[in-house]
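[1] Attaching a predicted model along with its sequence, questions to come.
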Amino acid sequence: MKTLVSILVLAVIAVTSVMANEQTIPLDRAPDRTRDLAALQRGARLFVNYCLNCHSANQMRYSRLRDIGISAPEVESNLLFTTDKVGNMMHIAMRVDDAKAWFGTDAPDLSLIARARGRDWLYTYLRNFYRDDSRPTGWNNRLFENVAMPHVLWRLQGQRVLQSQEESSVPDTILEFSGYRQLTSGTLSAIDYDSAVADLVAYLSWMAEPVQQQRRRLGVWVILFLSVLSLFAWRLNVNYWKDVK
């Protein structure tokens, strides 16, 4: 019993420590594109090209991409690395020891990240990186302060720095966030970058549960069936007890 209590206490401390590093800024609402096959395909390409270098998706096979309309030849031609095969899991070559040496921590697996964090969190997180020379990677994030991850999409978004204004003129003033100042332009406009992030988040959400659309459709039919069954059961019950006084 004491061992269980100790484990629970350590777990609470660990979660509290992680949450302390995360800023409590309002989350932006992520567009729901999990039913849009074109968006999911664009998100899959972004994931493979930008995320899969450091983050694995050990619960997902490349072959599952056929469910969103990417054929096996397209997967082999555009999304596979040299030694990978269509039936393989989405592993990465980077070792845990190397990740800890380079970033101070191992890169988490992203198979279920959308279920763990939520679409809105991911959408806000990927749109709030900024340059910070005090950090080892040169990047920081407003939602997750002092995050170890660099901004892998910076070529698309460009480089930005925080733009703050003083809240008051008294000593020890607090700097209030007032937006970002663009240092260099990215290959995408601000609107196009937000759309690309929405596609990536949609893919991460789909990857966390590829059968979610089928589950929802099945759930509707199950509820309808149970509703009709309940109606028959109610009428049968009324008919059975009608002569009982």
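    Looks like it arrived, so ask away. Worth saying up front: this structure is predicted, and the values here are computed from it rather than measured.
[2] can we go C-alpha only for contacts and neighbour counts from here?
    Fine.
[3] what about Leu122, distance to Val197?
    To Val197, Leu122 is 9 Å away according to Cα to Cα, to the nearest Å.
[4] So which residues make contact with the strand of greatest length in the chain?
    When the chain is parsed with DSSP state E, its longest strand is strand 175-185. If you take Cα atoms under 8 Å, 6 or more residues apart in numbering as the criterion, strand 175-185 is touched by Tyr130, Gln157, Gly158, Gln159, Arg160, Val161, Leu162, Gln163, Ser164, Gln165, Glu166, Glu167.
[5] this is the other structure I want to compare:
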Amino acid sequence: MKKIIILLLALSASSMSIAAGDSFVNEKAHNNIRSTDSLRRGAKTYMNYCMGCHSMNFQRYNRVAKDLDLTEDEMMESLVLTDAKFVDKMEIAMTEEQGNKWFGKAGPDLTVIAKARGVDWLFSYLVNFYQDEKQANGWNNLTLPNAAMPHILWEMQGIQKANFVVETDKDGNEHEVFKNFDQIAEGSMSQEEYRDTVRDLVNFLDYSSEPAKLIRMSYAPWVLLFVSIFTFLAYMLKVNYFRDVH
């Protein structure tokens, strides 16, 4: 628990430190953590596209299987792409030193990224990549400018180019403002299908940041029912006590 708190604080601090430089283009995630099908699709996308560089050191395969109603065989055959065991943590082979050497910056652990950044930020980040030849990796991002991460989902979304216009503020300073995207290469999915895929991925990240949320939400109707019955009984008791009070 202490490690999780430290990681969450570190990610939050990182988020605050770059906030001033973000040209955040907001899109709502509208994810639904209660949808098991969405969580399964998101887990599959994560395992196939994200886990090569991003670990989930505070999550275990068997816990994910339990929460997503998957058997051990279904989990190991469909989602686990390494020789990891069912009870193992969702770790990756790449070390931080290797990540820094190969990519300039190691990919962060994503166990609690949805808590640190928020689901809307994550959704916007994953749909706002665009081609930028000025960047070393060939990509840039409206939500997090000059991000070290390349667009790993470009084959799904396709390639888009960002158009900017120069505007002058009230102090006479000129700055670029995002106008729109031009689709210069089609992906394997339509834009709506791609957003649905990203929504599922963000949904899985939201779940992973707090798996106990599913348990709390399953108990919520019963708690509300208990409170309702208790309130009714308390009211009837009050009526009985004060029946003879004038």
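    Yep, it's here. Everything numeric in this text was worked out from a predicted model, so none of it was measured.
[6] So after superposing, what's the score?
    The TM-score (TM-score structural alignment, normalised by the length of the first structure) is 0.81; 232 aligned residues with a Cα RMSD of 2.7 Å.
[7] coming back round to it: quick one: the contacts of strand 175-185 of the first structure as a markdown table, columns for neighbour count and secondary structure too.
    A markdown table is the format used below for the contacts of strand 175-185 of the first structure (neighbours: other Cα atoms under 10 Å; DSSP: H, G, I helix; E, B strand; the rest coil):
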| residue | neighbour count | secondary structure |
| --- | --- | --- |
| Tyr130 | 22 | strand |
| Gln157 | 24 | helix |
| Gly158 | 19 | strand |
| Gln159 | 20 | strand |
| Arg160 | 20 | strand |
| Val161 | 16 | strand |
| Leu162 | 19 | strand |
| Gln163 | 13 | strand |
| Ser164 | 14 | strand |
| Gln165 | 13 | strand |
| Glu166 | 12 | strand |
| Glu167 | 11 | coil |
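[8] still on that earlier bit, ok, average deviation of the longest strand of the first structure from the second structure?
    Aligned to the second structure and superposed, strand 175-185 of the first structure gives a mean residue distance of 2.0 Å (mean Cα distance after the TM-score superposition for the first structure).
[9] average distance between the helix or strand just after that strand and the second structure?
    Sequence-wise, the next helix or strand downstream of strand 175-185 of the first structure (DSSP states H and E) is helix 190-208. Helix 190-208 of the first structure, aligned to the second structure and superposed, deviates on average by 1.2 Å (mean Cα distance after the TM-score superposition for the first structure).
[10] thinking again about what came up before, equivalent range in the second structure for the longest strand of the first structure?
    Aligned by TM-score structural alignment, strand 175-185 of the first structure falls on residues 176-186 of the second structure.
[11] where does the matching stretch sit relative to the chain's centre, distance-wise?
    Centroid separation for stretch 176-186 of the second structure versus its chain: 24 Å, with Cα atoms, centre = their mean, to the nearest Å.
[12] same question, stretch 75-93 of the first structure
    Per Cα atoms, centre = their mean, the centroid offset for stretch 75-93 of the first structure relative to its chain is 21 Å.
[13] cool, stretch 38-50 of the first structure as well?
    13 Å.
[14] quick one: the helices in the second structure?
    Here the second structure has its helices, by DSSP state H, at 2-18, 36-45, 61-67, 72-78, 96-103, 113-117, 119-127, 154-157, 191-209, 212-241.
[15] mind putting those in JSON lines, distance to Asp182 of the second structure included?
    Shown next, in JSON lines, are the helices of the second structure (distance: least, Cα to Cα, whole Å):
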{"stretch": "helix 2-18", "distance to Asp182 of the second structure": "27"}
{"stretch": "helix 36-45", "distance to Asp182 of the second structure": "26"}
{"stretch": "helix 61-67", "distance to Asp182 of the second structure": "38"}
{"stretch": "helix 72-78", "distance to Asp182 of the second structure": "36"}
{"stretch": "helix 96-103", "distance to Asp182 of the second structure": "28"}
{"stretch": "helix 113-117", "distance to Asp182 of the second structure": "27"}
{"stretch": "helix 119-127", "distance to Asp182 of the second structure": "13"}
{"stretch": "helix 154-157", "distance to Asp182 of the second structure": "12"}
{"stretch": "helix 191-209", "distance to Asp182 of the second structure": "12"}
{"stretch": "helix 212-241", "distance to Asp182 of the second structure": "39"}
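[16] just so I know, which of these lies nearest Gly52 of the second structure?
    When the helices of the second structure are compared by Cα to Cα, helix 96-103 sits nearest Gly52 of the second structure, at 10.6 Å.
[17] and for the closest one, what span of the first structure is it aligned with?
    So helix 96-103 of the second structure is aligned with residues 96-103, judged by TM-score structural alignment.
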